[in-house]
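# return a 3D structure for these sequence lines:
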Amino acid sequence: MPTVLTVIAAVLAAAAIALLLVEVVHRVVRRLGRRSLLLCELAEHSHRPFQVAATVLAVQFAVRLSTGTAAREPWLAAVLHVLVLAVIASTAWLVASLLLVTEDTALARFRIDVADNRHARRVHTQVVMLRRLTVAVIAVLAIGVMLMTFPSVRGVGTSVLASAGVIGVVAALAAQSVLGNVFAGLQLAFSDAVRIDDVVVVEGEWGRIEELTLSYVVVHIWDDRRLILPTSYFTTKPFQNWTRTRAAVLGTAEFDVDWSVPVQTMREELRRLVEGNELWDGRVCVLQVTDATGGMVRLRALVSAPDAGSLWDLRCVVREHMVQWLREQRPTAMPRVRAEFGDANSNLDWQWKNSARPRRRTAGAAAAPEVPDDARVFGGSDDGDARSEAFVGPEEPVDALR
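This is a model prediction of the structure:
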């Protein structure tokens, strides 16, 4: 009975001293943290694991010192074993919290709520993947060390290590899909193929990368649905990444209209519309005739925006405005189906009796009007010239290359 009372008193005294010291250190670090982000994060997130680890360690030392070298009773050996397990678990918790605080401090320097955040999103993606891997490794090591404290497990350890090769092969075959996803997640994080907050099109769905783990990727679709895909999907199948190099993107709005449409007037109206809209980034505003078959003319309006969300809204605004403009200002240019009855003798004015020969151009004839800049995608501006150089084709004809 005196031994039990002595142990209890020593435990209470050690726990009180440990809590007092931890509280003093916490207040000092919090005061110093007013000038340091790292110390502030330590005081905020590592206080509890440090408190638990210091208390458990102090209690273990108190029990060992108070019992001395005398023969231990069965209950005392069990208590010491439990304390050892608690020390290992609390130490792993403390180490994990310190690593997470370091990662959070590093992430605080890279903001993703700015316009040009490609580099910051890449760093966030890599750090998040490393965080998950770090926590998993620490947990596995802690569990392994805790198991090695049991004598029966240590006895089995030799035979397990002897057959580690066979077990490794069997485990690799059984979990090859899981390991494939893990390696795919690491490849995505460090190959810069996809990052958190990237705008992608996968499985016909348009959305943003919301979460990227070692085994799966969460895509936040534009209508607030979530598409869950394995990480191996992004390394084995093609997908669209709209923000691979920069957030600014191009988008189109197409119109099928009548042949009587005034293309240049419509082009000027498109320019006037986007110049007065805050969604346009000022880079590209082009209206082109992309097709003229089937009794109608197809016009394509190409506009640019600083990000995918703004581009979606801008395309909708362009469609709505141009449809209204055609209906109110140029109703004759709206799509129509013609049915004309001709004369078998070709005596009507619109019927041709003889094929017209092309007229020769006289010296005083007016030159063809110059094509405006907003009628060209590949050229006409600095951005268009750069796009033309990026999409240049072979210098020799295709037939000559065969």
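
# every contact and neighbour count from this point should use C-alpha atoms.
Noted.

# in the stretch 101-250 of the chain, which spans are helices?
Along the stretch 101-250 of the chain, the segments classed as helices by DSSP state H, counting those that start in this stretch run 118-148, 151-162, 164-174, 176-191, 233-236.

# for these, which one sits closest to A308?
A308 sits nearest to helix 118-148 of all these, at 14.0 Å, using C-alpha to C-alpha.

# now that closest one, how far from the centre of its chain.
Its chain's C-alpha centre and that of helix 118-148 lie 19 Å apart, by C-alpha atoms, centre = their mean, to the nearest Å.

# does anything pack onto it? Which helices or strands?
Packing partners of helix 118-148 (3 or more C-alpha pairs under 8 Å, 6 or more residues apart in numbering; DSSP states H and E): helix 74-107, helix 176-191, strand 205-212.

# looking at the ones you listed, which is closest to V145?
Of all these, helix 74-107 comes closest under C-alpha to C-alpha, at 7.6 Å.

# and the closest one with helix 118-148, angle?
Interaxial angle, helix 74-107 versus helix 118-148 (axes from the mean of the first three to the mean of the last three C-alpha atoms, to 10 degrees): 170 degrees.

# so which bits of helix 74-107 are buried?
Using 16 or more other C-alpha atoms under 10 Å as the test for burial, helix 74-107 gives 76, 80-81, 83-98, 100-101, 103-105, 107.

# do stretch 11-30 as well
In stretch 11-30, counting by 16+ other C-alpha under 10 Å, buried: V11, A14, A15, A18, L19, V22, H26, V29, R30.

# for the residues you listed, which one is nearest S46?
Closest to S46, out of all of the buried residues of stretch 11-30 and judged by C-alpha to C-alpha, is H26, at 9.4 Å.

# doesn't A301 belong to a strand?
Yes: A301 forms part of a strand when assessed by DSSP: H, G, I helix; E, B strand; the rest coil.

# now it. Nearest residue, chain neighbours left out?
With sequence-adjacent residues excluded and distances taken as C-alpha to C-alpha, 6 or more residues apart in numbering, A301 is closest to L287, at 4.5 Å.

# tell me which other helices or strands the host helix or strand of that neighbour touches.
Here L287 sits within strand 285-291, counting by DSSP states H and E. For strand 285-291, the packing partners by 3+ C-alpha pairs under 8 Å, 6+ apart come out as helix 263-275, strand 297-305.

# chain center to the longest one: distance?
Centroid separation for helix 263-275 versus its chain: 35 Å, with C-alpha atoms, centre = their mean.

# then the last one?
The chain centroid and the centroid of strand 297-305 are separated by 28 Å, computed with C-alpha atoms, centre = their mean.

# sequence B follows; please return its structure for comparison with A:
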Amino acid sequence: MRETIDSLAAKFEPWAWDLIVAVTAGVLGVALALLAHRVLFDLLRRLASHNNTESDDIIVESMERPTRWAMGTLGLVLAARETPALQMAWERFAGLVMPVLLGWIAFSLVKGFARAMTLHAQASVDLAAARSRQTRIAILSRTALLVIVIVTVGLVLLDIPGVRDIGTTLLASAGLAALAVGAAAQPALKSLIAGLQMAITEPVRIGDLVVVDGHTGRVEEIRMSFATVRTWDERVIIVPTSRFLEQSFENWSRKSEMLTGPVFLHLDPATEVEPIRAEFLRFLETREEWDHRTAALLMTEAHPESIELRLGMSAATIGDLWGLRCAVREHMIDWLRREMPDALIRHRLEVEAANARVAQT
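Below you'll find the model as predicted:
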């Protein structure tokens, strides 16, 4: 067998034989590494399937592709150690391939953990705590992804001789360059710092109901430089992240969604209030949206032409409060129309006094 291999080698030029050996070693190394990767991830998927949560499945799925390429590269590196020709070829590309693979693995790992932690946070019974976790996960994960991308690109560029020489030249004249870079990076740094402040202080969280510049809606997404607020009519309002830190705004669900809301009735001054109060309290008892925290009818204004009644009520969520207020408003107006029609304001004409004035003229 040895003689056969030597005779075949003698028929090839040295460079051709080295090429055949390098290609064969590389293919075998990559194939064995990919086979090991498949066996390993089949085992990991089986282990993850025995867990009741989807977090393990998400992490395994996110890491499968980058680790497949990394394992193939590892097999190529191990084969190159035993093959000088393959080693020479690999050294030309190692400086570019390795940072990209490591950055890809780190990027996928952060995204997988972020998805798994977000899924776990959404399953929490405490709505406020779930929003807090989702907001921190979103902001911190995007910050980590941005850092990974910047570091990866920097390592790749530093391995390119021309770019490295340009960087050395810029460092030699770092005076004006530092000022220019600092001025250009100021908005990005401001957004980065604002995003980190949002994650730490949490003035607003994903899912909060906020009022910003007269727009009321739910916070759908918080990024490093802006947040999106979706209003009731499906419009999306783009709000700079720094807006939540530098100016005032309303957050209706900061700690919880339990709110108290009013319904105002403007009635005739001669209206008897106590029957209206009794009917209001009776109707609240029939509504599932009412959480039994607040129920009060107060006369908040009294004018010669009208009085103002404030019907205060509470609910466990903002949506329930909105529906409850609409139901109370509709019911009370209908009840007044049927039971106390004189309480509704009308524009009256003093017909007798007018006729008397006409008769005197």
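
# the corresponding residue of structure 2 for Q187 of structure 1 - how many residues pack around it?
Using TM-score structural alignment, the partner of Q187 of structure 1 in structure 2 is Q197. If you count neighbours by other C-alpha atoms under 10 Å, Q197 of structure 2 ends up with 16.

# equivalent analysis for V317 of structure 1, please.
By the measure other C-alpha under 10 Å, the count of residues near V317 of structure 1 is 17.

# on that earlier part again, the strand holding L287 of structure 1 vs structure 2, average offset?
With mean C-alpha distance after the TM-score superposition for structure 1, strand 285-291 of structure 1 departs from structure 2 by a mean of 1.1 Å once superposed.

# and that strand with helix 263-275, angle?
140 degrees.

# follow-up on the earlier one: so the residue nearest to A301 of structure 1 makes contact with V318?
No: at 11.3 Å, L287 of structure 1 does not count as touching V318 under the criterion of C-alpha atoms under 8 Å.

# who's more crowded, the two?
More neighbours surround L287 than the other of L287 of structure 1 and V318, with 25 against 20 (other C-alpha under 10 Å).

# check contacts around the counterpart of that one in structure 2.
Using TM-score structural alignment, the equivalent of L287 of structure 1 in structure 2 is L297. When contacts are counted by C-alpha atoms under 8 Å, 6 or more residues apart in numbering, L297 of structure 2 is found next to R277, F280, L309, R310, L311, G312.

# switch the cut-off to 6 Å
Counting by C-alpha atoms under 6 Å, 6 or more residues apart in numbering, L297 of structure 2 touches R277, R310, L311.

# now those residues in a markdown table, with distance to K190 of structure 2 and neighbour count?
Listed next are the contacts of L297 of structure 2 as a markdown table, based on distance: C-alpha to C-alpha, whole Å; neighbours: other C-alpha atoms under 10 Å:
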| residue | distance to K190 of structure 2 | neighbour count |
| --- | --- | --- |
| R277 | 54 | 17 |
| R310 | 45 | 17 |
| L311 | 46 | 24 |
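
# tell me which of the residues you listed are still there in structure 1?
Retained in structure 1 (both residues aligned by TM-score structural alignment, their matches' C-alpha atoms under 6 Å) from these: R277, R310, L311.

# and the first one, how far from I333 of structure 2?
Taking C-alpha to C-alpha, to the nearest Å as the measure, R277 of structure 2 and I333 of structure 2 are separated by 13 Å.

# then the second one?
Taken as C-alpha to C-alpha, the spacing of R310 of structure 2 relative to I333 of structure 2 amounts to 14 Å.

# need the counterpart of I307 of structure 2 in structure 1.
In structure 1, the residue paired with I307 of structure 2 is V297, using TM-score structural alignment.

# for S260 of structure 1, see how far away that match is.
As defined by C-alpha to C-alpha, V297 of structure 1 lies at a distance of 9 Å from S260 of structure 1.

# neighbour-wise, which of the two wins?
With neighbours defined as other C-alpha under 10 Å, V297 of structure 1 and S260 compare such that V297 has more, 20 against 14.

# my read: that one touches F255, true?
No: assessed by C-alpha atoms under 6 Å, V297 of structure 1 is found out of contact with F255, at 8.1 Å.

# now stretch 328-344 of structure 2: buried residues?
Buried residues in stretch 328-344 of structure 2, counted by 16+ other C-alpha under 10 Å: V328, R329, M332, L336, A343, L344.

# those residues in helices, which ones?
With DSSP state H as the criterion, helices contain V328, R329, M332, L336 from among the buried residues of stretch 328-344 of structure 2.

# for the third one, what are its contacts?
By C-alpha under 6 Å, 6+ apart, the contact set of M332 of structure 2 is empty.

# against V178 of structure 1, how distant is the aligned residue in structure 1 for it?
Correspondence of M332 of structure 2 to structure 1, assessed by TM-score structural alignment: M322. Going from M322 of structure 1 to V178 of structure 1 by C-alpha to C-alpha gives 51 Å.

# A96 of structure 1 now?
Taking C-alpha to C-alpha, one finds A96 of structure 1 at 24 Å from V178 of structure 1.

# that older thread, among the buried residues of stretch 11-30 of structure 1, which are in helices?
V11, A14, A15, A18, L19, V22, H26, V29, R30.

# number of nearby residues for the closest residue to the last one other than its chain neighbours?
Going back to what we said before, that points to R30 of structure 1. Counting by C-alpha to C-alpha, 6+ apart, R30 of structure 1 lies nearest to A43, which is 5.4 Å off, once chain neighbours are set aside. Residues lying near A43 of structure 1 (other C-alpha under 10 Å) number 22.

# isn't A43 of structure 1 right up against L32?
No: A43 of structure 1 is beyond contact range of L32, at 9.5 Å (criterion: C-alpha under 6 Å).

# next, count neighbours for E210 of structure 1.
Look at E210 of structure 1: counted by other C-alpha under 10 Å, it has 17 neighbours.

# now check structure 2 for the residue matching it.
Match for E210 of structure 1 (TM-score structural alignment): E220.

# using TSV, lay out the helices and strands packed on helix 118-148 of structure 1 together with distance to A54 of structure 1.
TSV is the format used below for these (distance: least, C-alpha to C-alpha, whole Å):
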stretch	distance to A54 of structure 1
helix 74-107	9
helix 176-191	35
strand 205-212	35
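
# quick check, central residue of structure 2?
Most central in structure 2 under C-alpha atoms, centre = their mean is E221, positioned 3.9 Å from the mean C-alpha point.
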